[in-house]
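1. Next input, structure requested:
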Amino acid sequence: GELTDGQEARTIVNIGLNAMLLFGAFIAIFVGVGLVSKEIEKRTVYAIFSKPVGRGEFIVGKYLGLCATLLANIVVMGAGVSLALLYVGASGLALSIWPAILLIFLELMILTAAAIVFSSFSSPALSALLTFFIFIIGHLSTTLRELGQTLGTGAAKFILDAIYFAFPIFSLFSFRTESANGLVPNAALIGGGFLYAAAYITILLTISITIFSRRNFK
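-> Okay, the predicted model is just below:
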């Protein structure tokens, strides 16, 4: 049968937000993994570092540049979803989806930082594979931890707990289904997401800068 107005709006949000996440992840992975390695391959780092540019500034600059691209992409896609919702008369949803979109952007910022870590020491192909692995595990980490609690064995619980805490917990940023039902994440969820993302990104960029600073380009 035909979709009711409410179902139609929910479908638009579900498809729109999931497409936003997947397309953003695609950009973060396949552009992010080449940001540093391509500069090394093309030997442009030699020209860059002959100027007063620190390696830390180089990494942070590359990172912020890609985040700006992702932000522009997210805003354009979000505007498209909002316009589609206005078209079907769901004006409330057209506004209420934006906090969930912000959470998607925070997740993509973490993924981009992970891509840059791998790009600082590995080939683009391997970096893409490792970053994709992070993306998948980050979405499964909560489920895996619950599995560890259910299995009850000490070893399984320890390993799955270690995975949960070591890998990014992307479920913290997942509010897509709830958003489709008209719910809005509260301030604690948004604030917690910001703090977690800031801490994780800081750690990842510090690792990237440390690895990159030890590489010899002479």
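2. For the rest of this, base every contact and every neighbour count on C-alpha atoms.
-> Fine.
3. just the strands in this structure please.
-> Remark: no strands are assigned in the chain by DSSP state E.
4. Could I get the full set of helices for it?
-> 5-32, 34-41, 44-49, 55-87, 91-96, 98-119, 124-151, 154-166, 176-180, 187-213 (DSSP state H).
5. please give me the structure for this one as well, since I'd like to look at both together:
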Amino acid sequence: MRLDDHLNMRQALASEHRKPGARPTRASLRNYPAGTTIFDVESHLSRVLFIESGWTISSKTMSNGTRIVTDFFLHGDVLSAASTSMSHETVHAVSDVTCYEFQGQMSGAGNDGGSQLPLIMTIELMKRHARIAERLASIGRRDAFGRTGHLLLELAIRAGNASRPGLNGFECPLKQSEIGDALGLSTVHINRVLKEMRLGGLLSFRNGIVEFLNRRKLMELVDFDPSYLTGSSQDNTSLQEMEQP
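-> Predicted coordinates:
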């Protein structure tokens, strides 16, 4: 299934609860302020969230108190309380988050919006598996420059078009420490890499804005192939967007 098909399915599901005859209590629009814990290891209520806007982080805290950021969830992504509970992750909002929330077990039957949920959840799990595989490759085989550049390029595609006209980049609410926790690097190391990229004319990360100064060159330097995000090696849409001024 191509990415566009998946997006169309997700949009249809998000609006399904508004249709005549649907059970409106099945899905509700929820808002989580920045800093809110959405799921934690003690969460027992079965919930599925379809993120409409905002950024969330999933993380694990080790026995020695250190934190590992396992993933980022943005607009269009799906969060499952059951999945995060099994993996002992905590999910919190790093910006204000708006999402559609489905509670209870999803049978995949009826006219309440659940008919397409099993397929969408399966696709989301496959997408997350692909992201984590790339993250493991970064930590295991890429240097600090490669890890940082690869993650920022990934987030740029997932974040979509910026609200600021003419920006070749995206609005990023993440702290350098959160990026470091996702890549196994210290904040000092992340700061050093970002400075190197800025001086090299590749990108600038200031005041919550990531701006690409030469996105294609950065892609070449870190060997970034976006097909693991789009689901198709023939999809050139993201590459065309990257060349916009």
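6. Once they're superposed, tell me the TM-score.
-> For this chain pair, the superposition-based TM-score is 0.32 by TM-score structural alignment, normalised by the length of the first structure; 120 aligned residues with a CA RMSD of 6.0 Å.
7. Buried deepest among the helices of the first structure, which one?
-> By mean neighbour count, with neighbours taken as mean count of other CA atoms under 10 Å, helix 98-119 ranks first of those at a mean of 25.
8. So what angle separates the directions of that helix and helix 187-213?
-> Put simply, helix 98-119 of the first structure runs at 20 degrees to helix 187-213, going by axes from the mean of the first three to the mean of the last three CA atoms, to 10 degrees.
9. which helices and strands sit right next to the lengthiest helix in the second structure?
-> Using DSSP H, we find that the single longest helix of the second structure is helix 117-141. Packing partners of helix 117-141 of the second structure (3 or more CA pairs under 8 Å, 6 or more residues apart in numbering; DSSP states H and E): helix 3-16, helix 144-159, helix 176-183, helix 227-230.
10. try it again with 10 Å
-> helix 3-16, strand 67-73, strand 78-80, helix 144-159, helix 176-183, helix 227-230 (3 or more CA pairs under 10 Å, 6 or more residues apart in numbering; DSSP states H and E).
11. Point to the residue nearest the middle of the first structure.
-> residue 108 (1.9 Å; CA atoms, centre = their mean).
12. Double-check that one against residue 63; I have them as touching.
-> No: with contact defined as CA atoms under 10 Å, residue 108 of the first structure does not count as touching residue 63 (11.5 Å).
13. which residues are in contact with both of these two?
-> Listed as contacting both residue 108 of the first structure and residue 63 by CA atoms under 10 Å, 6 or more residues apart in numbering are residue 28.
14. okay, the helices and strands packed on helix 117-141 of the second structure in a markdown table with mean neighbour count next?
-> Shown next, in a markdown table, are those (neighbours: other CA atoms under 10 Å):
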| stretch | mean neighbour count |
| --- | --- |
| helix 3-16 | 15 |
| strand 67-73 | 19 |
| strand 78-80 | 21 |
| helix 144-159 | 20 |
| helix 176-183 | 20 |
| helix 227-230 | 17 |
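15. out of these, nearest to residue 217 of the second structure?
-> Closest approach to residue 217 of the second structure among those is made by helix 144-159 (10.8 Å; CA to CA).
16. Give me the helices and strands touching whichever helix or strand comes after the closest one, please.
-> Toward the C-terminal end, the helix or strand that comes next after helix 144-159 of the second structure (DSSP states H and E) is strand 169-171. Judged by 3+ CA pairs under 10 Å, 6+ apart, strand 169-171 of the second structure is in contact with helix 144-159, strand 203-206, strand 209-212.
17. if we can go back for a sec, so what angle separates the directions of the longest helix of the second structure and helix 3-16?
-> Using the same axes, to 10 degrees: helix 117-141 of the second structure against helix 3-16 is 130 degrees.
18. Could you tell me the angle between helix 117-141 of the second structure and helix 176-183?
-> Using the same axes, to 10 degrees: helix 117-141 of the second structure against helix 176-183 is 90 degrees.
19. Which positions in helix 117-141 of the second structure come out as buried?
-> 117, 120-121, 123-125, 127-128, 130-131, 134-135, 138-139 (16 or more other CA atoms under 10 Å).
20. Now do it against helix 144-159, angle only.
-> Going by the same axes, to 10 degrees, helix 117-141 of the second structure makes 160 degrees with helix 144-159.
21. picking up where we left off before, need the helices and strands packed on helix 117-141 of the second structure in TSV with distance to residue 204 of the second structure, can you?
-> Shown next, in TSV, are those (distance: least, CA to CA, whole Å):
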stretch	distance to residue 204 of the second structure
helix 3-16	29
strand 67-73	20
strand 78-80	29
helix 144-159	11
helix 176-183	13
helix 227-230	23
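22. closest to residue 59 of the second structure out of these?
-> strand 67-73 (4.2 Å).
23. what does the closest one contact?
-> With CA under 10 Å, 6+ apart, strand 67-73 of the second structure has contacts from 50-51, 53-62, 79, 89-94, 128, 131-132, 135, 155, 158-159, 174, 177-184.
24. redo that, cut-off 7 Å
-> For strand 67-73 of the second structure, the external contacting residues (CA atoms under 7 Å, 6 or more residues apart in numbering) are 55-61, 178, 181-182.
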